[in-house]
Every structure is written in C-alpha cells, then in structure tokens.
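1. Following is a predicted model, sequence given first.
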Amino acid sequence: MRLDFVQDDPVPSARARRGLRSHLTGLAAEEAVARKYQAQGYKILARRWRGAGGEVDIIAGKGDDLAIVEVKSARNHDIAAGYFGRAQQIRLGACAEEYLREIHLSGRDPMTIVDMRFDLALVDGLGRVDIAEAAFFL
C-alpha cells in the first residue's frame, strides 16, 4: 500500500490565497443579503445572474417590485460603498435590460413589473447588512 502525503499541487501563492478569501467573503456577503431580502418577504429570483454585459449579484422580487442588487463588502460600509462607481451602475442597467428581455422571451410578461429599482447592499466585516434601496437611477 502506497502512502503518499505529498501534494502534487504546489502550495497556493499569497495572491491566490487572497483571491480565494475575497471570493469566499463575497459569497458569504451575498448569502447574508439574500437572507435579509427573504426576511422582508422577497423571493430570490436569481443569484449571480450572468448576461452578455456582466453579472448581477442578486435579483429579488416581491409582488410587482423587482430589485436589482449589487453587493459590496469591506471592513466598514463606507469603504464598501466606495467600491461602487458609475461604470458599474451603467453595467447593472444594461444587465437589467437584458434580464427583462429574457423574462419576455421565456413567456413571462415583463410589463407585470411595476417598480424596478437598483439597490446597493453593503456588508461590513462583522456581517452587518445595510441596504440602500433605489441607490441610483439611470
């Protein structure tokens, strides 16, 4: 019986470890935000929805309302908010349009959505969630 305790893969670099940590932190932040929306009666329609123009972290619906949600996490909410710029706002708008077209093509009527807004969800280092509803307009 062969006992080989040596890994074939080299030890990940510091950069790779930071990338993995950031990825896992982002997933945890998105989960915390999704739970907060669900606690407010929203249904999570999509997570990490990908379109040609990019990715939307969370799409949540409640009645006639549709929230397109960008999640940002950092040590505190102010730093997290600073990571969200105008270019991302424009990208989110394009993704929202694509999502609505996809709804229409799937046979659902996008006109049943009366109120669509863009929310910014901020998660701090302690896991506290702050949601800015209608954080920006296009």
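-> Yes, it's here. Numbers count the residues shown, from 1 in each chain.
2. From here on, just use CA atoms for contacts and neighbour counts.
-> Noted.
3. Closest to the geometric centre of this structure, which residue is that? Let me know.
-> For the chain, the residue whose C-alpha lies nearest the mean C-alpha position (C-alpha atoms, centre = their mean) is residue 57; its distance is 1.9 Å.
4. Confirm that residue sits in a strand?
-> Yes: assessed with DSSP: H, G, I helix; E, B strand; the rest coil, residue 57 lies in a strand.
5. take a look at this one as well, against the first:
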Amino acid sequence: MSTRKATGQEAEAVAARYLQRRGIRICDRNVFSRGGEIDLVGMDGDTVVFFEVRYRGHGSLAGAAESVSYRKQQRVLRAASYYLHRHGLWNAPARVDVVAVAPGGLRRYKIQWIKNAIQSSA
C-alpha cells in the first residue's frame, strides 16, 4: 500500500473516532459512485452527513480545509446526491461537512470539523 493511501486511511480513521466521540454514528466509509467518493457517511441525529476528510502534513502551503477545490466540492455533491437517491433518502435532511486533520503539537493530531462546509447551489 502506498504511503499516501495509508496516510489517507489513517486520517479517515482518526476523523471517524473524533466524530463518534461527538455523537455521530458512522454508517459507511469510502463510498464510491460515478459522481465521486465520499470518505465517511454518518448520522447526526436524523441528519445524513457526508464527510470529506482532508489531511495536510507539516510544510503544506494550504491548510487541509482550504485544500477542498471547487471541482472536489462538485464531485462530493454529486456523490452525495447519488447516495441519497440510491438509499431512498431524498426526504432526509442532509449536509456535507469537512474534517481537516493535521499534525498536532500537544496532541498527535489537530482536528477541525467544519459543519455544512460544502453547499449545493441548487
């Protein structure tokens, strides 16, 4: 396994543990569709939440949260729409959050959870 893939999987595992400690029930991981990939899918009460997990190490020019490009946002929105359709959840409240993971100082990781970070223009 490449180190980049392993780093990504570790960041997703860190994010999942962080979210679970804050009351999110993780339902799916690494969901692939024609539209794109969703890193984590969870439930926050009755809201379906799609999580884009981003990791940036020391020396990165852009922070993890800032690294979500417009094109990536569109792919996540397409994949989320497909997921809702496929699971018959069109009437369920849903949102897309970003979880930014970076190396920490006192703790091993610094985590930033941005709720409703990606919104559909429609």
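-> Yep, that arrived. Just so you know, these numbers come straight off a predicted model, no measurement behind them.
6. Translate the residue nearest to the centre of the first structure into the numbering of the second structure.
-> Alignment note: residue 57 of the first structure maps to residue 39 in the second structure; criterion TM-score structural alignment.
7. What secondary structure category should be reported for the nearest residue to the residue nearest to the centre of the first structure once chain neighbours are set aside?
-> Excluding its sequence neighbours, the residue lying closest to residue 57 of the first structure (C-alpha to C-alpha, 6 or more residues apart in numbering) is residue 48, at 4.4 Å. Look at residue 48 of the first structure: counting by three-state DSSP, its state is strand.
8. Residue 48 of the first structure -> the second structure?
-> Under the alignment (TM-score structural alignment), residue 48 of the first structure maps onto residue 30 of the second structure.
9. What distance do you get for that match to residue 37 of the second structure?
-> Relative to residue 37 of the second structure, residue 30 of the second structure is positioned 6 Å away (criterion: C-alpha to C-alpha, to the nearest Å).
10. before we move on, back to that, wait, what's in contact with the match of residue 57 of the first structure?
-> 12, 29, 30, 31, 50, 51, 52, 53 (C-alpha atoms under 8 Å, 6 or more residues apart in numbering).
11. The helix of greatest length in the second structure vs the first structure, average offset?
-> Determined from DSSP state H, the single longest helix within the second structure is helix 3-21. In this overlay with the first structure, the average offset of helix 3-21 of the second structure from its partner residues is 0.8 Å by mean C-alpha distance after the TM-score superposition for the first structure.
12. buried residues in stretch 80-96 of the second structure?
-> Under the neighbour-count criterion of 16 or more other C-alpha atoms under 10 Å, stretch 80-96 of the second structure has 80, 81, 82, 83, 94, 95, 96 buried.
13. Those residues into JSON lines, with extra columns for secondary structure?
-> Compiled in JSON lines, those are given as follows (three-state DSSP):
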{"residue": "80", "secondary structure": "helix"}
{"residue": "81", "secondary structure": "helix"}
{"residue": "82", "secondary structure": "helix"}
{"residue": "83", "secondary structure": "helix"}
{"residue": "94", "secondary structure": "strand"}
{"residue": "95", "secondary structure": "strand"}
{"residue": "96", "secondary structure": "strand"}
